[in-house]
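**Student:** Here's a sequence, model it:
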Amino acid sequence: MKREHNYPIGTPGKPWGDEEKAQWLAQTTIKRSYQQEVVSKIQALETDFDLFQYGALSYDVDKYPLLAIKTRNWDSSKPVVLVTGGVHGYETSGVHGALQFAATKAAQYSDRFNIVIAPCVSPWGYEVINRWNPNTVDPNRSFFADSPSEEAANLMKMVASLDGEVLVHIDLHETTDTDELEFRPAREARDGNLYIEDGVPDGFYTVGDTENPQPAFQKAIIDSVRKVTHIAPPDADGNIIGSPVQQEGVINYPLKALSLCNGMTDCTYGTTTEVYPDSDRATPAQCNDAQVAAITGALDYVIEQLG
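**Tutor:** Predicted coordinates:
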């Protein structure tokens, strides 16, 4: 039987006000360094890529610059590939998988694509290991005009400024045990809803677009990743995180309707990856490798389609 859960902040059934949000923020702590673990790795790529800053978070503009990586010799005749990581800052392999792709694979695809990588969209969330920003806003539900999320708003502005239309967008995420232990209970408490636990899928899966599912593209990603780590099976109801499985390891969401990062462009090929870092069957290195395999599998497929 699934358990109900009352979050320690707020009154059950009552949405949070400013007092509860301040109480939540007060209990967050810095657990790791964006500058040391992320910025330093981005800067190490400056000999091979064009690095640029596309904004800074007002929480601390010096500490939280928003940085991106571009392949050199940008050519408006080539398709644009967008790779995003750390939209949810706590999802570690999303950040470090994007950085690993930049360091080891991106140059191999630069003859066919213009590639731009935003490896850590939510650096405050990275440091405190949280899904939200300091205002209890989920950046990955905030990709719309007049967004309440600085993280989302800055990324959208940067992408809109690119020379060329985005053909491929790969958004790197994780599904963790803390989704059920902390983040979903916090969300339901914030919104005044009752939390009822769900399961966490053991393995990798992708989220496609209900309006543009591209099943062969998603399958190519799954087939690439299965060489690195295991694919999440459906639950007893044939679902992954409450959504019907469309094919092995693939579910679909209405990305634009939910204001998700992967719905912010009109790309032909889009996917959200989901790695499970808490599995006994996966190491941190495998999680990063899985993200890289997802990107390369996606790009290899698109190259085949372009001919």
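
**Student:** C-alpha only now, for contacts and for neighbours.
**Tutor:** OK.

**Student:** ok, residue 88 touching residue 125?
**Tutor:** Yes: at 6.7 Å, residue 88 and residue 125 qualify as touching, with contact defined as C-alpha atoms under 8 Å.

**Student:** Could you also give me the structure for this second sequence? I'd like to compare it with the first:
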Amino acid sequence: MTPQPRFHPIGTPGQPWGDAERSEWRSRQVRHRRYDEEVLPAIERLRADFDVEEYGRLEYDGEAYPLLAVRSRAWDPDLPTMLVTGGVHGYETSGVHGALRFLERHAHAYAGRANLLVAPCVSPWAYERIHRWNPDAIDPNRSFVEDSPAGESAALMRLVAPIRDSARLHIDLHETTDSDETEFRPALAARDGKPFEPGEIPDGFYLVGDSENPQAAFQQAVVDAVAGVTHIAPADGRGEIIGAPVVGHGVINYPLKALGLCAGITEAAYTTTTEVYPDSPRATPEQCNIAQATAVCAAMDYALAHDPGGAAA
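**Tutor:** Alright, predicted model coming up:
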């Protein structure tokens, strides 16, 4: 039998990782930035206008990571509730800083119109290490399931539980990066003992809607708003983006709940996952943050103007 080619430095090709391989992988992870210097102070500054709560605390290798959420102070059960999440994948920087930008610059415009619940950085350990996984080599964004193996995901689900059935909107802020193809997808294949199959990184912003509740007009309204900030990803030669058929300009759909994705944790009528492309020569980090905040505003504006059935309010 011809041995499988090695495409990742950890593990044996064709064999899923065990504890030894996960431990080796974890030992290789290096802190590149500080959650307690870049994220926590920005959230703390919001206490003047919002309620800030610690909804969980993760402890890894003797270090504690408080999980903070920002909530409308004048919470009104008669208003629609909007959920925003960022940093589920810690390396997707604009997900975190786009959520913070929205809170700092735009959230005040929704006071008295909507209840806001924002979790800007769901995965702080991964934020520091610019990684997709948590320390156990688990992807939080495939772990929003009952008895979740990821502490990050379990904590967020507990936070959201009281609004799970009543939320009108959930927008989850992500990025698709070149490192998905060079680092994270090869690591995933190695971890699971599967061959690595190269893919294609789309050049531009796109959305991932819910194949069980696609809400095409809502998705298009968000794309149209972001198009004023950064370019929208075209379909590839197969009419796809990251292997999924394009169903609208810059829009694909996934079965959110079946895949354990963050955007599927509520019964909201309007759900989407943003995907910013920060490695494009046509986009700057600031542009990426603005694109995320713009997407949040557009999503909220649409959700406020339409009832869950899609009729104008």
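
**Student:** How close are the two chains, by TM-score?
**Tutor:** Overall, the chain-to-chain superposition scores 0.97 on the TM-score scale (TM-score structural alignment, normalised by the length of the first structure); 304 aligned residues with a C-alpha RMSD of 1.3 Å.

**Student:** still on that earlier bit, so what sits against both of residue 88 and residue 125 of the first structure?
**Tutor:** 131, 132 (C-alpha atoms under 8 Å, 6 or more residues apart in numbering).

**Student:** all strands of the first structure, in order?
**Tutor:** 4-5, 50-56, 65-70, 80-85, 114-118, 166-174, 195-196, 205-209, 239-240, 243-244, 250-253, 269-275 (DSSP state E).

**Student:** Point out the most buried one among those.
**Tutor:** Neighbour counts (mean count of other C-alpha atoms under 10 Å) averaged over each of the strands of the first structure peak at strand 269-275, with a mean of 27.

**Student:** ok, and what's touching that one?
**Tutor:** Taking C-alpha under 8 Å, 6+ apart as the rule, strand 269-275 of the first structure contacts 93, 167-175, 203-209, 214, 217-218, 262, 287, 290-291, 294.

**Student:** just to revisit the earlier point, distance to residue 155 of the first structure added to the strands of the first structure, as CSV?
**Tutor:** Listed next are these as CSV, based on distance: least, C-alpha to C-alpha, whole Å:
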stretch, distance to residue 155 of the first structure
strand 4-5, 34
strand 50-56, 8
strand 65-70, 9
strand 80-85, 9
strand 114-118, 8
strand 166-174, 12
strand 195-196, 31
strand 205-209, 20
strand 239-240, 28
strand 243-244, 27
strand 250-253, 21
strand 269-275, 16
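
**Student:** Of those, which is nearest residue 130 of the first structure?
**Tutor:** strand 166-174 (12.2 Å; C-alpha to C-alpha).

**Student:** separation between the closest residue to residue 252 of the first structure other than its chain neighbours and residue 169 of the first structure?
**Tutor:** Of all residues not flanking residue 252 of the first structure in the chain, residue 208 sits nearest, at 4.5 Å (C-alpha to C-alpha, 6 or more residues apart in numbering). Applying C-alpha to C-alpha, to the nearest Å, the value for residue 208 of the first structure to residue 169 of the first structure is 11 Å.

**Student:** Repeat that for residue 42 of the first structure.
**Tutor:** Separation of residue 42 of the first structure from residue 169 of the first structure (C-alpha to C-alpha): 20 Å.

**Student:** Kindly report the same for residue 277 of the first structure.
**Tutor:** In terms of C-alpha to C-alpha, residue 277 of the first structure sits 22 Å off from residue 169 of the first structure.

**Student:** Before I go, just wanted to say thanks for your time.
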